[in-house]
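In: no sequence on hand, only this structure:
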């Protein structure tokens, strides 16, 4: 590096400006690389699967309960501990919908999106693409479509990974910080819930009168009743997602991360 001189002396103003600029760039790079790495919390995983009121210890001590182990195996793949994503047997069928629904965006949801200037988790992007491209449940889709799905999944996770969302639960205002949800955990849950198939649909008999079935849709398998709760929490924030909007990859990921952020909030308060 050549430092400017004036009358044989170092121009301190220029030198100081260079030092400050280098320090600023280094800080930005450092912060951008630290995107939500809080680790793997099995109780948060239990709550995602069994509900926010689930007895974590009871589930973890149940030898027949395998959900957490399945998510952990997928998480190990995304963190580089393992090179293979294990097969997951799911009672999920692929629903026939217009592909354009996967890429629709809800303006109220997108208000929480923050695109990273730097791309800090290239390995996650690569692994998500590998899973999607090799998913048997998506083999009927073209290479171009699968690549677009993988890209949309990755950027949805990253764009919402720094969101701060205020919700109201039972009259209490709570600010959820999505940066406390590990992006690799989000991806791992997707693998177990839907094998990263955004067309995935699961149905169960409804407990409500005049409703034969309720459905969970998409990557993170958001149930309609769960959607109603999430919309209620978000009412004051102006976010409202309709059941058919759950096919949108970005809407589905946002709501799944919201649920995980709230589960993390509960676990941290225990």
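Out: Everything's here; your move. Every value quoted in this text rests on a predicted model; they were computed, and no experiment measured them.
In: make it CA atoms for all contacts and neighbour counts henceforth
Out: Fine.
In: now do residue 71 against residue 190, distance only.
Out: 9 Å (C-alpha to C-alpha, to the nearest Å).
In: pick out whichever of the two has more residues nearby.
Out: Counted by other C-alpha atoms under 10 Å, residue 71 and residue 190 do not tie: residue 71 has more neighbours, with 26 against 23.
In: can you pull the contacts of that one?
Out: When contacts are counted by C-alpha atoms under 8 Å, 6 or more residues apart in numbering, residue 71 is found next to 45, 185, 188, 189, 191, 192.
In: make it 6 Å
Out: 188, 189 (C-alpha atoms under 6 Å, 6 or more residues apart in numbering).
In: which stretch of helix or strand covers it?
Out: helix 67-79 (DSSP states H and E).
In: same check, this time on residue 214
Out: Using DSSP H and E, residue 214 falls in strand 213-217.
In: buried residues in that strand?
Out: 215, 216, 217 (16 or more other C-alpha atoms under 10 Å).
In: one more to weigh against that first structure:
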């Protein structure tokens, strides 16, 4: 039987989602807790990977179990896991349901504040330089559609192709906060932070909005801007077809 778990976490103290040999990861923490509860070695598959310091409001992982699992497992896991990880839901899915490959879309938000706030220093990028939001949104509109985003990917990454289909890319202002919303069917390693860094260069007037199209065409990471700091980035939503849920 296959089960999906909905998870959220504060990424400040983690070296990303994926298990690593000599670094603390979210996947490792969850697998170790599950192995203790279920009294057997457990391996989980996540809907994707987040980088060091990136936060998550909604992500999913799946696991296989020979025995039926109940909601009590979520309660027990939340007691065992530290305060930076929360299991918010669990449900059985069909055998073909896959946390990564069945996902229809993922959404990220990049959060910036123009007002220094010591209580949000780990969750928003403090930036007190003036920005032209209109030109940033003009540039963001050029990201929409299925395109090759190699220019915004980390150089050393194992993927079959660099094509992503972006359906949403927009900056929104709320008082002293500025949030970038981006949704796509998939994302490359470091892609959102590289996009944000490039759009900030547009907002600073370093490059023209239309230059973003040339950066995409170049397929060269050196042509794009520097990656924005990790702590402003949140994975906020992963969507799946409703038919994967076991009736």
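Out: Right, received. Where do you want to start? All values reported here derive from a predicted model rather than from experimental measurement.
In: quick check: TM-score for this pair?
Out: For this chain pair, the superposition-based TM-score is 0.25 by TM-score structural alignment, normalised by the length of structure 2; 105 aligned residues with a C-alpha RMSD of 6.2 Å.
In: before we move on, back to that, so what touches the strand holding residue 214 of structure 1?
Out: By C-alpha under 6 Å, 6+ apart, strand 213-217 of structure 1 touches 200, 201, 202, 203, 204, 205, 206, 222, 223.
In: and these, which two are the farthest apart?
Out: 200 and 206 (18.5 Å; C-alpha to C-alpha).
In: show me where structure 1 has its strands.
Out: With DSSP state E, the ranges of strands along structure 1 come out as 5-6, 9-10, 93-94, 164-169, 172-177, 200-205, 213-217, 222-223.
In: including distance to residue 130 of structure 1, could the ones you listed go into a markdown table?
Out: A markdown table is the format used below for the strands of structure 1 (distance: least, C-alpha to C-alpha, whole Å):
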| stretch | distance to residue 130 of structure 1 |
| --- | --- |
| strand 5-6 | 53 |
| strand 9-10 | 53 |
| strand 93-94 | 19 |
| strand 164-169 | 30 |
| strand 172-177 | 29 |
| strand 200-205 | 18 |
| strand 213-217 | 22 |
| strand 222-223 | 24 |
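In: winner for burial among those strands?
Out: Among the strands of structure 1, strand 222-223 has the highest mean neighbour count (mean count of other C-alpha atoms under 10 Å), at a mean of 22.
In: give me the residues contacting that one.
Out: With C-alpha under 6 Å, 6+ apart as the test, strand 222-223 of structure 1 has contacts from 215, 216.
In: returning to that earlier point: got the buried residues for the helix holding residue 71 of structure 1?
Out: In helix 67-79 of structure 1, counting by 16+ other C-alpha under 10 Å, buried: 67, 68, 70, 71, 72, 73, 74, 75, 76, 77, 78, 79.
In: now tabulate these in a markdown table and tack on distance to residue 13 of structure 1.
Out: As requested, these are exported to a markdown table (distance: C-alpha to C-alpha, whole Å):
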| residue | distance to residue 13 of structure 1 |
| --- | --- |
| 67 | 60 |
| 68 | 57 |
| 70 | 58 |
| 71 | 54 |
| 72 | 53 |
| 73 | 54 |
| 74 | 52 |
| 75 | 49 |
| 76 | 49 |
| 77 | 49 |
| 78 | 46 |
| 79 | 44 |
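In: out of the residues you listed, which is nearest to residue 14 of structure 1?
Out: residue 79 (42.5 Å).
In: now that closest one: closest residue in space, sequence neighbours ignored.
Out: Nearest residue to residue 79 of structure 1 in three dimensions, chain neighbours excluded: residue 184, at 6.9 Å (C-alpha to C-alpha, 6 or more residues apart in numbering).
In: how much space separates the one you found from residue 261 of structure 1?
Out: Residue 184 of structure 1 is 14 Å from residue 261 of structure 1, by C-alpha to C-alpha.
In: enumerate every residue touching residue 86 of structure 2.
Out: Contacts of residue 86 of structure 2 by C-alpha under 6 Å, 6+ apart are 7, 8, 78.
In: now, which of those lie within helices?
Out: residue 78 (DSSP state H).
In: which one of the contacts of residue 86 of structure 2 is nearest residue 60 of structure 2?
Out: residue 7 (5.9 Å).
In: which residues does the closest one contact?
Out: Residues in contact with residue 7 of structure 2 (C-alpha under 6 Å, 6+ apart) are 58, 59, 60, 86, 87, 88.
In: just the buried residues of strand 213-217 of structure 1 now: which is nearest residue 123 of structure 1?
Out: Closest approach between the buried residues of strand 213-217 of structure 1 and residue 123 of structure 1, by C-alpha to C-alpha: residue 217, at 26.9 Å.
In: and the residue nearest to residue 184 of structure 2 when sequence neighbours are not counted, how far from residue 193 of structure 2?
Out: Leaving aside its sequence neighbours, residue 184 of structure 2 sits nearest to residue 166 (C-alpha to C-alpha, 6+ apart; 4.1 Å). Distance from residue 166 of structure 2 to residue 193 of structure 2, counting by C-alpha to C-alpha: 15 Å.
In: sorry, back to before: closest one of the contacts of residue 7 of structure 2 to residue 180 of structure 2?
Out: Of all the contacts of residue 7 of structure 2, residue 180 of structure 2 sits closest to residue 58, with 16.9 Å by C-alpha to C-alpha.
In: quick check, the closest one in a strand?
Out: Yes. Assignment of residue 58 of structure 2 by DSSP: H, G, I helix; E, B strand; the rest coil places it within a strand.
In: and for residue 21 of structure 1, the neighbour number?
Out: Look at residue 21 of structure 1: counted by other C-alpha under 10 Å, it has 12 neighbours.
In: cool, thanks, talk later.
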